[in-house]
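> Model the structure of this input:
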Amino acid sequence: MNDPMPPSKPGHVNVQAELAKERNRAAAERTLMAWIRTCLALISFGFGIDSIVSAIRSLQFANEINPIRFSRILGLAFIALGIYAMIMATIEHRQELRRIQREEYRYTPRRSLGLTVALALVGIGIYAFVGILVRAFI
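Coordinates of the predicted model:
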C-alpha cells in the first residue's frame, strides 16, 4: 500500500495538518470577535443605564424621585461583567493559539466562558427583578 501522507520527515511539511491548524486559528479569531461584540454590548448597556440614571437625577424634580442607587449598581454590574468576559476571552484566545502552535494538539476540557457569563447574567437579572419588585411595593 502506498500511503498518501508519509510519516513526518525532517523538512517535510504535512499540508493537511497545517491547513487544520489554520482553520482552528481562524475559528479562534471568530470566537474572539464574537466575545468582543458581546462584551461591547454588555459595557454599552451598563453605560446606557448609568446615563439614564444621571439624566433623571439632573431633572428639576429629582428630589421627588428616590436617587436610583439600584440602577447605578445594575449598570456597573453590566460593565464589570463585560470587562471580566473580555479579559477571560483574551486569555482563552492566547491559550488556544498556543495549543494550536504545539505539535501535539489535544482537547482539554475547560470551564465554558459562555456558561460563566450566562450565569452572571442570570444573577444580574434576578437582582434587577427583585429590585424592581421591591421598589414597586415601597
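
> Going by C-alpha atoms from here, please, whenever you check contacts or count neighbours.
Fine.

> on contacts alone, who are the packing partners of the strand or helix carrying Ile87?
Assessed by DSSP states H and E, Ile87 sits inside helix 69-101. On a contact count with 3 or more Cα pairs under 8 Å, 6 or more residues apart in numbering; DSSP states H and E, helix 69-101 meets helix 15-58, helix 113-136.

> Please provide the structure for the following sequence as well, for comparison with the first:
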Amino acid sequence: MSSSPSQKSTSTTNELAKQRNRVAAERTLTSWIHNCLSVIGFGIAFDRIFNALNESVPEDSLHIHMQLAHIIGLSVIAFGVFLLVLAMIAYLIKVRSLEREEYLYKPPQIFNLSIFIVSVVLFGLITLVAVFTVISWQ
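Below is the predicted model:
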C-alpha cells in the first residue's frame, strides 16, 4: 500500500513546527501590542503634561503651544493605532499561511519592512506639516 505522490503525509514533526511558528507569531504580536500601547500612552501623556503646564503657568503664549500639543498627541495616538493594525494584519497573514497544507517557510519579505518605513516617514511628514501649520498661526 503506497501513498500517491500528490498526497502529502502530515507528520508529528510538521505539526509541531507549525505549532511552534504559531506561538512565535503570537509572541511577536504580543510584543507589538505592548509597543503600540506604549506609543499610545506617550501620546496621551504628552497632551496631559502640556495641560498641566498650561494650568500652572497661564500665559497667552502657551495657548498656541496647547494647540500644537493636542495635534502632536493625537498624531502619536493615531500612529500607535496604525502600527497596531499593521501588526494584526501581519499576524493574520502568518497564521493563515500556517493553516495551509502546503506550508513552506518563507523568510520575512522586504515588503513588510518597507511598509513600516513608509508609515514612519509618512507620520513624520504629517507631523511636520501640522507643526508648521500651527507655527504659522502665531
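
> tm score of chain vs chain?
TM-score of the superposed chains, computed with TM-score structural alignment, normalised by the length of structure 1, equals 0.71; 126 aligned residues with a Cα RMSD of 3.2 Å.

> picking up where we left off before, figure out which of the helices and strands packed on helix 69-101 of structure 1 is closest to His93 of structure 1.
Closest to His93 of structure 1 of these is helix 15-58 (Cα to Cα; 6.4 Å).

> Output the residue interval of structure 2 matched by the closest one.
Residues 12-55 of structure 2 are where helix 15-58 of structure 1 lands when matched by TM-score structural alignment.

> Average offset of that stretch relative to structure 1?
Average distance, stretch 12-55 of structure 2 versus aligned residues of structure 1 after superposition (mean Cα distance after the TM-score superposition for structure 1): 1.0 Å.

> Just name the most buried of the helices and strands packed on helix 69-101 of structure 1.
Neighbour counts (mean count of other Cα atoms under 10 Å) averaged over each of these peak at helix 15-58, with a mean of 15.

> tilt between that one and helix 69-101?
Interaxial angle, helix 15-58 of structure 1 versus helix 69-101 (axes from the mean of the first three to the mean of the last three Cα atoms, to 10 degrees): 170 degrees.

> Export the helices and strands packed on helix 69-101 of structure 1 as CSV, with columns for distance to Leu81 of structure 1.
Converted to CSV, those look like this (distance: least, Cα to Cα, whole Å):
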stretch, distance to Leu81 of structure 1
helix 15-58, 7
helix 113-136, 7
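
> Look up how far Arg98 of structure 1 lies from the residue nearest in space to the middle of structure 1.
By Cα atoms, centre = their mean, structure 1 has its centre lying nearest to Ala85, at 3.6 Å. Look at Ala85 of structure 1 and Arg98 of structure 1: by Cα to Cα, to the nearest Å, they are 20 Å apart.

> Tally up the residues packed near the counterpart of Phe82 of structure 2 in structure 1, please.
Using TM-score structural alignment as the criterion, Phe82 of structure 2 maps onto Tyr84 of structure 1. For Tyr84 of structure 1, the neighbour count with other Cα atoms under 10 Å is 14.

> and the gap between Tyr84 of structure 1 and Arg106 of structure 1?
As judged by Cα to Cα, Tyr84 of structure 1 and Arg106 of structure 1 stand 27 Å apart.

> what do you get for Pro7 of structure 1?
19 Å.

> And for Ala20 of structure 1?
Applying Cα to Cα, the value for Ala20 of structure 1 to Arg106 of structure 1 is 13 Å.

> And Tyr127 of structure 1, by the same measure?
Distance from Tyr127 of structure 1 to Arg106 of structure 1, counting by Cα to Cα: 40 Å.
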